[in-house]
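[1] No letters, just coordinates:
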């Protein structure tokens, strides 16, 4: 069993709703990025030669894709000991390839293999796919790559119905017990690999992926958490970068509590934007002004807390699933009409549509099976990446600040620190700014209405990375490339294909 009221986890979702609109300008000529075609091949780090020189055994895994496994050391401090295998998938370029473009959808815990196989031809432009072999990979601990394993599908279903209230003594005790049970299960089912799925190790894996695919320099497009992975790589291997785009940036200098607080405030901003839009439409379930509509939304949440609803398939929908379904719609504002329909149905007593949104977030299929392991991997990776304050006093202070930052959903993001209290492996990461001195130009994209990676984080990363430029998409939703407009799309494509660095400060 896992713990309820966990810090809500969202992976960047690939959407086929690619509505292109205008923007304030296009990309302009800037410093040339190093395409890496004539660059000397970096020397493999000592002790890692066999990993860098391995030959991949590509096999057809569908009509258009080839799959392989890449061997990497489990522990980079002792590369001569155990190894693990990373699952990768490749979509060959439709023209003359400039090299391999590695992509990561975020999480942590989202599958790059699934991203490329399920949405590669929709999310990435035809021009980009013509010029690069597109490579998706499951980072260590994720999906097919030495995955974190904690629960059966039935146990995941059961965990989603657990809703103890940590503001009460009984609820707090239950929350701690569930957290401990979850940590024990992850350790027992996953084994020692659980201690080596940190972001630094994954960034070192990236360099092996670069080398075994025959590229002298890394070409990389990372979304959401994928920007943290990319920034970590840039700090470790600044001279090994060819082209790098970080879309929906995280700020690597923030600690766990600051990340959650920033997301709470950004989601509240997005909720305000949704309510303003909703109130202009005839089928909005709320009325009055925005503040009154927000109060009505709070009343609905309070009702679900007190009286869970039953969906048409017989499953109980409590507040954790209800809020999960509610929030996933803010990753793509094209889902706002769907959210309005789901809220109207729930107010009438039927939570089926909201549960469908929650299932989409959790990766649950109609037959009750789950794809991937995003929830478990998210917790496991973050418990290694961040020293978390697991004290009761610290958790209560965080809860107070979260409710102030987001009166609507702040309390549902609280007490997530207990997830790491009984974790079997100590954190190895330390939040710190990155600079990547000497790196080729790096493109950062921030979306002004992004609820999951607030725009201020992209601004912060732009200030940290010495060679970076910042593109701004004025809009709602999470990340920009593949779901925003031609201004962003053209800027990114021309950067990768022609090495034209977008103008720093470009507004789209």
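    Good, I have the coordinates. Since the structure is predicted, the reported quantities are computational estimates derived from the model, not experimental observations. Numbers count the residues shown, from 1 in each chain.
[2] going forward, measure contacts between C-alpha atoms and count neighbours the same way
    OK.
[3] helices and strands around the helix or strand where residue 211 lies, which ones?
    If you go by DSSP states H and E, residue 211 is part of helix 199-212. Contacts defined by 3 or more Cα pairs under 8 Å, 6 or more residues apart in numbering; DSSP states H and E place helix 199-212 against helix 49-52, strand 65-73, helix 225-236.
[4] so what's residue 96 closest to, chain neighbours aside?
    Nearest non-adjacent residue to residue 96, counting by Cα to Cα, 6 or more residues apart in numbering: residue 131, 6.1 Å away.
[5] which ones are touching that neighbour?
    Residue 131 makes contacts with 93, 94, 95, 96, 97, 98, 99, 497, as judged by Cα atoms under 8 Å, 6 or more residues apart in numbering.
[6] same deal with residue 478?
    By Cα under 8 Å, 6+ apart, residue 478 lies in contact with 12, 248, 330, 331, 332, 447, 449, 450, 451, 452, 453.
[7] and what of residue 218?
    100, 101, 102, 207, 210, 240, 241, 242, 243, 244.
[8] on contacts alone, who are the packing partners of the helix or strand where the third one lies?
    The one in question is residue 102. Residue 102 is part of strand 100-104 when elements are defined by DSSP H and E. Applying 3+ Cα pairs under 8 Å, 6+ apart, one finds that strand 100-104 contacts strand 133-137, strand 218-223.
[9] for comparison:
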């Protein structure tokens, strides 16, 4: 094998829907800002749902946001051009430690919004979280705002960088050059005792680097703390209830928020829903099955196109892709840059392209370039976009933030014995992705902070109906996760709409049935019947 040792953190895939009527009942008790008439905004519950916490000082609950025109996203947020005029930015001050909010330690949460001109039909703010964990809402919302034009007629569109992400005390573990070097030395999952030792050494060194650079912050990076920040944001925006649109990891955040603050839940949509009921190993297996399902669908589609590089699909397609990955394990492909396409980067490119059916033609071109021309430019570009590397070689902090949030949330710490115990299950779940994703369950093996449990508390008795969107072909958050979230939220709270299609997220598909159901729920409080299927 060429190059250095196995790179542990590079193995993690960050880290990741019968015709039915799209109509239903409403919540007619809501007035124009999405709260019952006469209700005043409530401060975050001093006790949450399960744990007694001190009351928050007025400096947090009574703060006013100082809005100003937004600058360009920073490298930690993903770089790029400044948002168009009309977008404004501010910082929300929150306690670093909610268990001791008066100790003077605070962090600033970066917030962005575009104000609606909805007039008398104004419903307040609609807050977005686009997932990750580790995605910058400040950078993402202006790029995707056109998708929510109908909602902008009634809502101020708002998003934020969650704590540990982007410009909200963003966690950084390695320099850009160190991340580049790690990616260039990633030749795949370990297969020998020596490679396993190298894998563990790199995992330990990475965790040590995170401890050195962000050790004081890491114990406070968790979904529960971000949910508490979210409620402070609701207060600062002047909303009596939180109207919220969460995607992917944002659905876990939404579920935790609903559990902590059920009385403050307004109109909420959770799309591409994370399964809240499974441990790290079970979630890894579920995602492995999801990506294999998406790959099968891609291979079948490709087989119908002229000159498909993966042949007739099925086992032939697996053999082609696995053959490429094995060749890259021994000999990376050249590109027009000073970086090569390694096995790890090619694996990331495959996963990235399977997130959306719209990326399938690109994947075909990238595979054809690698297989026929012996070049890795297209696959490298896909991997580096997914990893958050900009044109100047600067990385947004999505990888470090993903580790910080997940490792801060999860209690279990699978070891090498756990991987070996389940390796055959992962390989059976996917002959292409199984081996690598089995090793990715060790992403938190040496992390300095441990969560209390793997399963987040999301039961939200008394909360308003929450619309859940699940997609039958979602690779990263399979449909069963939405079904389990519905059950975990509690009877009468979770309402599931299934989109029969491909890709990670139903609303982003643009399907008319899905979009109309979401708009009816958020704009009129008219929620579709549980079990509705689109299109």
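    It's in. Please read these numbers as outputs of a predicted model, since none were measured by experiment.
[10] Post the TM-score for the overlay when you can.
    TM-score for the superposed chains, counting by TM-score structural alignment, normalised by the length of structure 1: 0.94, backed by 494 aligned residues with a Cα RMSD of 1.8 Å.
[11] so which of the helices and strands packed on helix 199-212 of structure 1 comes closest to residue 302 of structure 1?
    Distance to residue 302 of structure 1, taken as Cα to Cα, is lowest for helix 225-236 among those, at 31.5 Å.
[12] mean distance, that closest one to its aligned residues in structure 2?
    Here helix 225-236 of structure 1, set against structure 2 after superposition, deviates by a mean of 0.4 Å using mean Cα distance after the TM-score superposition for structure 1.
[13] and that helix, which stretch of structure 2?
    Counting by TM-score structural alignment, helix 225-236 of structure 1 pairs with residues 249-260 of structure 2.
[14] Quick one: distance of that stretch to the chain centre.
    Counting by Cα atoms, centre = their mean, to the nearest Å, stretch 249-260 of structure 2 is centred 12 Å from the centre of its parent chain.
[15] Check what contacts that stretch and list those residues.
    Stretch 249-260 of structure 2 is contacted from outside by 16, 45, 48-50, 128-133, 223-224, 226-228, 230-231, 244, 246, 264-265, 268, 270-274, 276, 456-461, 463, 489, using Cα under 8 Å, 6+ apart.
[16] The same query, at a cut-off of 7 Å, please.
    Here stretch 249-260 of structure 2 makes contact (Cα atoms under 7 Å, 6 or more residues apart in numbering) with 48-49, 129-133, 223-224, 227, 246, 265, 270-271, 273-274, 456-460, 463.
[17] Stretch 369-389 of structure 2 too?
    78, 333-336, 341, 345-346, 348-349, 352, 366, 395-396, 398.
[18] Drop anything exposed from those residues.
    78, 333-335, 341, 345-346, 348-349, 352, 366, 395-396, 398 (16 or more other Cα atoms under 10 Å).
[19] From these, pick the one nearest residue 158 of structure 2.
    Using Cα to Cα, residue 78 is the member of these that lies nearest residue 158 of structure 2, at 18.1 Å.
[20] What ranges does the stretch 251-400 of structure 2 have for its helices?
    Ranges of helices within the stretch 251-400 of structure 2 are 280-303, 314-330, 343-353, 360-368, 377-387, 398-409, based on DSSP state H, counting those that start in this stretch.
[21] which residue numbers in structure 1 go with the longest one?
    Under TM-score structural alignment, the alignment places helix 280-303 of structure 2 onto residues 256-279 of structure 1.
[22] quick one: which of the buried ones among the contacts of stretch 369-389 of structure 2 is nearest residue 313 of structure 2?
    Distance to residue 313 of structure 2 across those (Cα to Cα) is lowest for residue 366, with 16.5 Å.
[23] What separation is there between the closest one and residue 378 of structure 2?
    As defined by Cα to Cα, to the nearest Å, residue 366 of structure 2 lies at a distance of 5 Å from residue 378 of structure 2.
[24] Then residue 443 of structure 2?
    Distance from residue 443 of structure 2 to residue 378 of structure 2, by Cα to Cα: 27 Å.
[25] of the two, who's got more company?
    Neighbours per residue, other Cα atoms under 10 Å: of residue 443 of structure 2 and residue 378, the larger number sits with residue 443, 23 against 20.
[26] For that one, list the residues it contacts.
    9, 12.
[27] do the same with residue 327 of structure 2
    Applying Cα under 7 Å, 6+ apart, no residues contact residue 327 of structure 2.
[28] related to what we said a few turns ago, what span of structure 2 lines up against the strand holding residue 102 of structure 1?
    Taken onto structure 2 by TM-score structural alignment, strand 100-104 of structure 1 occupies residues 125-129 there.
[29] what about the matching stretch, how far off from structure 1?
    Once fitted to structure 1, stretch 125-129 of structure 2 is off its aligned match by 0.4 Å on average (mean Cα distance after the TM-score superposition for structure 1).
[30] Per the alignment, name the residue of structure 1 opposite residue 226 of structure 2.
    Using TM-score structural alignment, the equivalent of residue 226 of structure 2 in structure 1 is residue 202.
[31] neighbours around that match, how many?
    Using other Cα under 10 Å, residue 202 of structure 1 is surrounded by 21 other residues.
[32] Quick check: it vs residue 504 of structure 1, distance?
    Separation of residue 202 of structure 1 from residue 504 of structure 1 (Cα to Cα) stands at 29 Å.
[33] try residue 398 of structure 1
    As judged by Cα to Cα, residue 398 of structure 1 and residue 504 of structure 1 stand 36 Å apart.
[34] what about those two, which has more around it?
    Neighbours per residue (other Cα under 10 Å) separate residue 398 of structure 1 from residue 504, with residue 398 holding more: 24 against 17.
[35] Need the counterpart of that one in structure 2.
    With the correspondence set by TM-score structural alignment, residue 398 of structure 1 lines up against residue 422 in structure 2.
[36] buried ones in the host helix or strand of its match?
    According to DSSP H and E, residue 422 of structure 2 maps onto helix 416-429. Residues 419, 423, 426, 427, 429 are the ones in helix 416-429 of structure 2 that count as buried (16+ other Cα under 10 Å).
[37] how deep is the nearest residue to the second one once chain neighbours are set aside tucked in, by neighbour count?
    Distances taken as Cα to Cα, 6+ apart place residue 438 nearest to residue 423 of structure 2, at 6.0 Å, with adjacent residues excluded. Applying the criterion other Cα under 10 Å, we find 27 residues in the vicinity of residue 438 of structure 2.
[38] Cheers, nothing more for now.
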